[in-house]
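Engineer: Structure, please.
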Amino acid sequence: MTEQYQHKARKRFGQNFLHDAGVIDKILRSIRAKAEDRMLEIGPGQGALTEGLLSSGAQLDVVELDKDLVPILMQQFSAMPNFNLHQGDALKFDFTRLNAAPGSLRVVGNLPYNISTPLIFHLLQNAHLIRDMHFMLQKEVVERLAAGPGGGDWGRLSIMVQYHCRVEHLFNVGPGAFNPPPKVDSAIVRLVPHQTLPHPAKDHRVLERLVREAFNQRRKTLRNTLKALLTSDEIAEAGVDGSLRPEQLDLAAFVRLADTLTEKPVVG
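Structural biologist: Alright, predicted model coming up:
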């Protein structure tokens, strides 16, 4: 890269640029992009993954927030007919603008840690458009995404992502693969939206509300943490033991509780 196109990573954007060729190759092999694919890369940075995705022949849209990176990316890739850049905030990006067929969009990103959770929730609102997602995230976030009931990692993020997707923790990446190196380990995760939801809720917004309420005070029993929403009898009617803590319940039990709340008559 010539001197005029050097770019210093910016802390306010949470930038840590991937530079390890072995890790880049391993990520690209996990994604297995093909010429017929419709790809979306969030936060391409200096183009570490972009080049490999484009060389597959796939149609690639990229969303980059940092205006200073736009000329770097355009200089590298604008001559390629399958490259299209959108400058803006992925948290506010309207994915329907891409006119992707339902279930076709393949999303990739080395996500800044400070926006990873809200961005995943934003993407899940468009899950019907998405075939799969491959993200580089903080390792502890991936552990929460892939967690099962009964442990401290199981919580709102695990439940709401697993409601929509199958989660695979693929492999870990050490700080040395980045410039500057972050203070934490990273990991690659694959999220595949379910074609048919395994535990469909009558109203997923009610499920989101109930799960948020349950984990607001995760050390308390469900009887206490959900008392503003459901009585002890209503919790029992859903086939759930109200003396359990939220982390002890699986997704199906949370859906039963949410459906009980959805069907609850409005008083007043």
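Engineer: contacts and neighbour counts: CA atoms only from here.
Structural biologist: Noted.
Engineer: Please point out which parts of stretch 130-149 sit buried.
Structural biologist: By 16 or more other C-alpha atoms under 10 Å, the buried positions in stretch 130-149 come out as 130-139, 141-149.
Engineer: How far does that stretch sit from its chain's centre?
Structural biologist: Here the centre of stretch 130-149 is set off from its chain's centre by 7 Å, with C-alpha atoms, centre = their mean, to the nearest Å.
Engineer: what about the strands in this structure?
Structural biologist: 17-18, 38-42, 59-64, 83-87, 105-110, 130-138, 165-173, 178-179, 186-193 (DSSP state E).
Engineer: ranking those strands by burial, who's on top?
Structural biologist: Highest mean neighbour count among these (mean count of other C-alpha atoms under 10 Å): strand 38-42, with a mean of 25.
Engineer: so it versus strand 130-138, what angle?
Structural biologist: With axes from the mean of the first three to the mean of the last three C-alpha atoms, to 10 degrees applied, the angle from strand 38-42 to strand 130-138 works out at 30 degrees.
Engineer: neighbouring contacts of strand 38-42?
Structural biologist: Under the contact criterion C-alpha atoms under 8 Å, 6 or more residues apart in numbering, strand 38-42 has outside partners 50, 58-64, 90, 100, 104-111.
Engineer: to compare against the first, here's another:
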Amino acid sequence: MTSPKTLLRTWNLRPRQQLGQNFLSDPSTAQMIVNRAELSPEDTVVEIGAGLGALTIPTGQVVRQVYALETDGHLIDLLRTELATHNITNAEVIKQDVLRFDFETFARERGITDRLVVMSNLPYNISSQVLVQLVKSRHIVSRAIIMFQKELARRLVAEPGNRDYSRLTVMLRYCSEIRTLATVRASMFYPKPKVDSEILEVRFRERPEHPVADEEFFFKVIKGAFGQRRKTLRNALSGSELQVSPDLARQSLEAADIDPVRRAETLTVPEFIALTEQLALIREA
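Structural biologist: Model (predicted):
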């Protein structure tokens, strides 16, 4: 693996800060990620932000097919050249912004019937959006192996009552199991980011343990509760896009056996489900 710095200089390119580009520069780290991801020859992988191919190459050596998404058009020819140099013939490079990518449509058009595996070293500025997108696409995505900045990774595995506990934590706990695979030091990237990263595996359940009747509304309730997280749940919900009055918010919380003066970060997933059910009853009344 040629160093990212050398590759970029050879092609007269520079990392683009606005795209959050930090390229993995250690091939042993890339191989470690692929090994711990426990990929198989039957897997079809969608890689988000393939960059210079640090993960694409070892992934392609294991799985059936890799679809390497890359939004930076300046890197496309370089990436294809690197894949050809390493004799990776089962990777297709696609110029694509993942935030405009429809996993279901893509799988249908390509005739893919098995659920996809997603891999990525996600830029911090789109990590939350991509996670929400994956949660909503989980019927076609079985799991995701993603490298996050340590700060976000800690939020995703936080427990209720911890100040890192967030909207994303609740959404993921509802429909997946999360485990930490490894920590990657900042020195393993070019350019070097300010913080270390952690690799998480998000394994989506085929069916949530306690499925809600209206998932879209459930996610809106979670968003509303965390929208003003310093406020009590009663005030946060009444000030959200749910458009419920303070009295109705209080009634729903009490009906769900939740103290209205609690805050969003203290609620478990079952409590959010109970709250959603009570708010739905009020909405339908």
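Engineer: got a markdown table for the strands of the first structure, with distance to residue 245 of the first structure too?
Structural biologist: Formatted as a markdown table, the strands of the first structure follow (distance: least, C-alpha to C-alpha, whole Å):
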| stretch | distance to residue 245 of the first structure |
| --- | --- |
| strand 17-18 | 40 |
| strand 38-42 | 36 |
| strand 59-64 | 40 |
| strand 83-87 | 44 |
| strand 105-110 | 34 |
| strand 130-138 | 26 |
| strand 165-173 | 24 |
| strand 178-179 | 39 |
| strand 186-193 | 27 |
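Engineer: For residue 10 of the first structure, which of those is the nearest?
Structural biologist: strand 17-18 (10.1 Å; C-alpha to C-alpha).
Engineer: Show me what the closest one is packed against.
Structural biologist: Packing partners of strand 17-18 of the first structure (3 or more C-alpha pairs under 8 Å, 6 or more residues apart in numbering; DSSP states H and E): strand 178-179.
Engineer: what's the distance between the strand it packs on and the middle of its chain?
Structural biologist: Counting by C-alpha atoms, centre = their mean, strand 178-179 of the first structure comes out at 21 Å from the chain centroid.
Engineer: The second structure: matching residues for that strand?
Structural biologist: On the basis of TM-score structural alignment, strand 178-179 of the first structure is assigned to residues 189-190 in the second structure.
Engineer: By how much does that stretch deviate from the first structure on average?
Structural biologist: Taken over the aligned residues, the distance from stretch 189-190 of the second structure to the first structure averages 0.2 Å (mean C-alpha distance after the TM-score superposition for the first structure).
Engineer: Show me the one of the strands of the first structure that comes nearest residue 215 of the first structure.
Structural biologist: strand 165-173 (20.3 Å).
Engineer: got the angle for the closest one vs strand 186-193?
Structural biologist: Using the same axes, to 10 degrees, the direction of strand 165-173 of the first structure lies 160 degrees away from that of strand 186-193.
Engineer: Average offset of strand 165-173 of the first structure relative to the second structure?
Structural biologist: Looks like 1.5 Å for strand 165-173 of the first structure (mean C-alpha distance after the TM-score superposition for the first structure).
Engineer: So which elements touch that strand?
Structural biologist: In terms of contacts (3+ C-alpha pairs under 8 Å, 6+ apart), strand 165-173 of the first structure is packed against helix 139-145, strand 186-193.
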